[in-house]
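Colleague: Generate coordinates for the sequence data below:
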Amino acid sequence: MSNKANTQRRRLMKTGSIPRVILTMSVPSVIASLIDSIYSLTDTFFISYLGTNATAAVSVNAALDRIIVLSGSMVAVGAGSYISRLIGAEEDKKADRVLSTVFCVAFIFGTVIMFFGILFTQPLVRMLGAVKSCEQYSIQYARYVLFAAPLMASNLVLNQCLRAEGSATRSMVGIGIGGIINMILDPVFIFELDLGVAGASMATAISKLVSFCVLIYPYIAKKSILHLSVRSFGLSVRDFTEIISIGSSSLFRSVMNIVSSIVLNNIAASISVSMLAAVGAAIRIMRFPFSILLGFGNGFQPVAGFNWGAGNYKRLWKSFQFSAFTAVVASTMMGIGIALSAVHLIGIFVQEDPFMLRYGALCIRMECLALPAQGWVVVVNMLCAATGNAKGAFLLSIGRQGLFFIPIIYPLAYFFGAEGIASAQAVADLLTLFLAVPLLMRMKKFMRTA
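Modeller: So this is what the prediction gives:
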């Protein structure tokens, strides 16, 4: 990257209009997240034509995706936060070492997941919640996704580090192209080549390979602030501890997501395969608004980290206020629109199954009620991660799916059955507010007195 472009990017982060900077960083991230969610919905849409059991298999394998994300997210999120602060402090050489080291670590972790996942595919899908009627579909879907695990883990690092240096558009292109290719290949592989569920899995694996090639290109072609090189491999214990301390929040969030998915799948499957399919379809639909909130938060995070590293706390707080307000307003509007359309949305994935239609729509409506709270908590979580507040990021990460969701879903399911299962995530989202408010107050006090 030229020195002129480098200087312009730093100037934008330091002195640019706050709404302009955050929107400049957020829009590409939101678009990439939306494409990712749309291709996830596309998978479910085409597979739904294969029947309820095949749709249930997609729900089961959502937990497998989270296991693969786990293999790279800890180092990716920690590295992204650390790199944005290092660039803000103009320590680019150290940032290069962070990128090169965590890239290799993520690839190795993904390879381990691939090896053991392929070796133990059947017990793996059973553990994730597959019942006999959908087990073979789950195995077929898992096979090619596991082959792509090293690339998926590495993509997380490349994506986070591009965002951390302000290259949000390149990050968007990498994720977006992969998602579009997946949407194109899905109907071809599933129906034209008659590969069924395995075809959807194969399309996903190919799309991850394409994303990997696009995301790594700026580093190979030297079109980025950071440089990826084997010679830069290696970090001090102190630097690695810094990465892990922030990344541990992502690690535990991923662990809690996996555990909660397994718990949810097994409880839903104990009622019926239709309930399992309904919950899975609703989760994928709600990924659409959540991806917008997460993409917006990912745009705010490097701005927060940069200004924290530069010691500009006043600008950091103004950035948070703008981001939090925007997230709450946007999530409220999305929640109203999606709740009113819940039956029509879930109906896209239902092939003559009234039980799935009823409870899938209920899941969506309940989560929409808690969406504004979720939007605000996302921004607070990003603030904690960006500023190195490892404890705060950790608590918020485990709160939604760990501290609240797992303990409440059992009594809700026991006393209220399917209605309780449909309500569990919304209740957990609202309870997470009790963690976020005091954390924000402490950070606000620190920034005022620093």
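Colleague: CA only for contacts and neighbour counts going forward, please
Modeller: OK.
Colleague: Gly335: what's it in contact with?
Modeller: Pro289, Cys368, Leu369, Leu371, Pro372 (Cα atoms under 8 Å, 6 or more residues apart in numbering).
Colleague: correct me, but the first one touches Thr332?
Modeller: No: the pair Pro289 / Thr332 is not scored as a contact, 10.2 Å apart, by Cα atoms under 8 Å.
Colleague: Between these two, which has more neighbouring residues?
Modeller: Comparing Pro289 with Thr332 by neighbour count (other Cα atoms under 10 Å), the higher total belongs to Pro289, at 22 against 17.
Colleague: ok, the more buried one to Ile283 distance?
Modeller: Counting by Cα to Cα, to the nearest Å, the separation of Pro289 from Ile283 is 11 Å.
Colleague: where do the strands sit along this protein?
Modeller: With DSSP state E, there are no strands along the chain.
Colleague: mind listing what Ser138 touches?
Modeller: By Cα under 8 Å, 6+ apart, the contact list for Ser138 reads Ala54, Ala57, Val58, Val60, Asn61, Val125, Ala130.
Colleague: just Arg66 next, same as before
Modeller: For Arg66, the contacting residues are Ser254, Asn257, Ile258, by Cα under 8 Å, 6+ apart.
Colleague: So what's the residue count around the first one?
Modeller: Pointing back at Ser254 there. Neighbours around Ser254, by other Cα under 10 Å: 24.
Colleague: Give me the nearest residue to it, chain neighbours excluded.
Modeller: In this structure, Ser254 finds its nearest non-sequential neighbour in Leu70, 5.3 Å apart by Cα to Cα, 6 or more residues apart in numbering.
Colleague: Could you give the separation of stretch 270-288 from the chain centroid?
Modeller: Centroid separation for stretch 270-288 versus its chain: 18 Å, with Cα atoms, centre = their mean, to the nearest Å.
Colleague: Stretch 390-409 too?
Modeller: Distance, centroid of stretch 390-409 to centroid of chain: 16 Å (Cα atoms, centre = their mean).
Colleague: hmm, who's touching it?
Modeller: By Cα under 8 Å, 6+ apart, the list of residues contacting stretch 390-409 reads 245-246, 248-250, 252-253, 256-257, 260, 263-264, 377, 381-382, 384-385, 420-421, 424-425, 427-429, 431-432, 435-436, 439.
Colleague: next up, for comparison:
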Amino acid sequence: MQDLTQGKPIKVILQFTLPLLIGSFFQLAYNFADAMIVGQTLGQLAFASVGATGSIVFLILGFAQGLTTGLSIIISQRFGAGDSEGIERSFVHGLFYSILVSFVLSFLSLVGLRPLLEIMQMPQELIDGSQGFLTAIFGGMVFTVLYNYFSSAIRALGDSKTPLYALIVASIINVLLDFFFILNLKMGVFGAGLATILAQAFSVLYLVIYSQKKISYFKVHKGIFQLKKEELLVHAKIGFPMAFQASIIAIGAITLQVVLNQLGTDAIAAQSIASKTDQLAMLPMVNLGLAISTFTAQNYGAKKFHRLLEGLKQTLLVTVVWAIFFAIILIVFNTQFSGLFLANPSKNVLDLAFIYYIINGLCYWILSILFVTRSFIQGLGNGFVPTLAGFAELVMRAGVAILGAQFFGYAGVAAASPAAWIGSVAILIPSLFVFIRGMKKEGLIL
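Modeller: Down below sits the predicted model:
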């Protein structure tokens, strides 16, 4: 466990971020492995059928991930305050919500999966593959949610290394199972989804065993599972706004996917490729966001308010520099990035992907500001402002996607995400200044 209330802010933030970054790289690696193995062995249609599911996965799993992140903020604040009993209560109530939500979401998503794909106007040549992949992913949702919860809870205590160790081995297992299910058992895209779920199940098992052996706050003992109404309300107040925030953003992504589906399989394939490069660009942004959230929560709980602004400013600088650097690399080596996922991509797919790289790459610096400021505000325990920012993302992404497709084709759709980032930042930045001004007025910071 790492106490983020001591030491130079940027130093402890980067130390905390490094294992997160490595872990996310391995997680991304097995997501890439799914995409590359499917694309290289099953072809462009299979690749597009998996890629077209991204917005749906974001809608369902994003809700659960937002919930577990919100629940972990309370653990961080109580850890910073030195409240051992409070940490234990938070862990139990968070675990209850995670299990409950995972089963409810799994049932609802499996029942409504085919109708949702049809409502989204998924091309007929892709719909069966998409349904097969999502059936595996949603059928094993409990493992995904529990992995996110245990990882978030452990990180809340300042330990970003343990989730990394679980991910490294899980990534290896995932790649091996990909080859086995797809090449040996001929299970197609369903096999790719099943490999991912089984790898995550291993991660959960590892983290549960570790928690019981090493973390006193999380050990199961007689009477630990007593739920209290006031604790349920406290955790719901932060957890569910963050969950809905993620789903609100996902609705915009689904709208974008519906528009893409109308542009044909080349546009879907190009977007599938581009979304993978987006994930690579976001790695440091997401993980520095997680770090600043934990850093903020711990220091807020410890009432060390003077450290908050310093950590925020330095983290913003690091993320913006990364965003500009990656954008240059992506645009210069665009063909090489696109060629990772398809053996023989058509020229039209490559051209469409390049359009995306230009439009989105030039705006990555805005995205980096979004991740850090939103996470900082969440670390303060405020779920309303990020949710409001999520609504702004939804409106901008959906509006620009629909209008952009009519007037500019795929280029208009590619501009939807930068528009969403701008809409979100337009809410987050003024709110951030309001929080800072309030702290200064109360004499909490100079």
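Colleague: Could you get me the TM-score between them?
Modeller: Scored against TM-score structural alignment, normalised by the length of structure 2, the superposed chains reach a TM-score of 0.92; 440 aligned residues with a Cα RMSD of 2.1 Å.
Colleague: follow-up on the earlier one: was I right to think the residue nearest to Ser254 of structure 1 contacts Leu251?
Modeller: Yes: between Leu70 of structure 1 and Leu251 there is a contact at 6.0 Å, judged by Cα under 8 Å.
Colleague: what number of residues lie near the counterpart of Met285 of structure 2 in structure 1?
Modeller: If you follow Met285 of structure 2 across to structure 1 using TM-score structural alignment, you land on Leu293. Residues near Leu293 of structure 1, counting by other Cα under 10 Å, number 29.
Colleague: what's near enough to touch Leu293 of structure 1?
Modeller: Listed by Cα under 8 Å, 6+ apart, the contact partners of Leu293 of structure 1 are Val30, Ala327, Ser331, Gly375, Val378.
Colleague: and of those, the nearest to Tyr144 of structure 1?
Modeller: Closest approach to Tyr144 of structure 1 among these (Cα to Cα): Val30, at 27.2 Å.
Colleague: Any figure for the gap between Lys318 of structure 1 and Leu383 of structure 1?
Modeller: Per Cα to Cα, Lys318 of structure 1 is found 12 Å from Leu383 of structure 1.
Colleague: do the same with Leu50 of structure 1
Modeller: Distance, Leu50 of structure 1 to Leu383 of structure 1, using Cα to Cα: 43 Å.
Colleague: Between the two, which is the more surrounded one?
Modeller: Comparing Leu50 of structure 1 with Leu383 by neighbour count (other Cα under 10 Å), the higher total belongs to Leu383, at 28 against 15.
Colleague: Trace the more buried one over to structure 2, please.
Modeller: So Leu383 of structure 1 corresponds to Phe376, using TM-score structural alignment.
Colleague: thinking its match is in contact with Gly289, fair?
Modeller: Yes: with contact defined as Cα under 8 Å, Phe376 of structure 2 counts as touching Gly289 (7.5 Å).
Colleague: Ile18 of structure 1 - nearest residue in space that isn't next to it in sequence?
Modeller: Excluding the flanking residues, the one nearest Ile18 of structure 1 by Cα to Cα, 6+ apart is Ser319, at 6.0 Å.
Colleague: Sort out which residues of stretch 335-349 of structure 2 are buried, please.
Modeller: Residues of stretch 335-349 of structure 2 classed as buried: Phe337, Ser338, Leu340, Phe341, Leu342, Pro345, Val349 (neighbour count, 16 or more other Cα atoms under 10 Å).
Colleague: nope, stretch 406-417 of structure 2 is what I was after
Modeller: Gly409, Tyr410, Ala411, Gly412, Val413, Ala414, Ala415, Ala416, Ser417.
Colleague: repeat for stretch 311-321 of structure 1
Modeller: Burial within stretch 311-321 of structure 1, assessed by neighbour count using 16+ other Cα under 10 Å, is assigned to Gly311, Tyr313, Arg315, Leu316, Trp317, Ser319, Phe320.
Colleague: Can I get the residues you listed in CSV including distance to Ala76 of structure 1?
Modeller: Output for these, formatted as CSV (distance: Cα to Cα, whole Å):
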residue, distance to Ala76 of structure 1
Gly311, 24
Tyr313, 25
Arg315, 26
Leu316, 23
Trp317, 25
Ser319, 23
Phe320, 22
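Colleague: Check those residues and tell me the two furthest apart.
Modeller: For the buried residues of stretch 311-321 of structure 1, the farthest-apart pair by Cα to Cα is Gly311 and Phe320; their separation is 15.0 Å.
Colleague: about what we covered before: so which of the buried residues of stretch 406-417 of structure 2 are in helices?
Modeller: Counted as lying in helices by DSSP state H, out of the buried residues of stretch 406-417 of structure 2, are Tyr410, Ala411, Gly412, Val413, Ala414, Ala416, Ser417.
Colleague: May I ask you to confirm that the third one is in contact with Gly404?
Modeller: This points to Gly412 of structure 2. Yes: shown here, Gly412 of structure 2 and Gly404 form a contact pair, counting by Cα under 8 Å, at 3.7 Å.
Colleague: where do the helices sit along the stretch 351-450 of structure 1?
Modeller: For the stretch 351-450 of structure 1, applying DSSP state H, counting those that start in this stretch gives helices covering 354-369, 371-386, 390-398, 406-416, 418-431, 433-449.
Colleague: which of these is buried the deepest?
Modeller: Counting by mean count of other Cα atoms under 10 Å, helix 371-386 has the highest mean neighbour count of the helices of the stretch 351-450 of structure 1, with a mean of 26.
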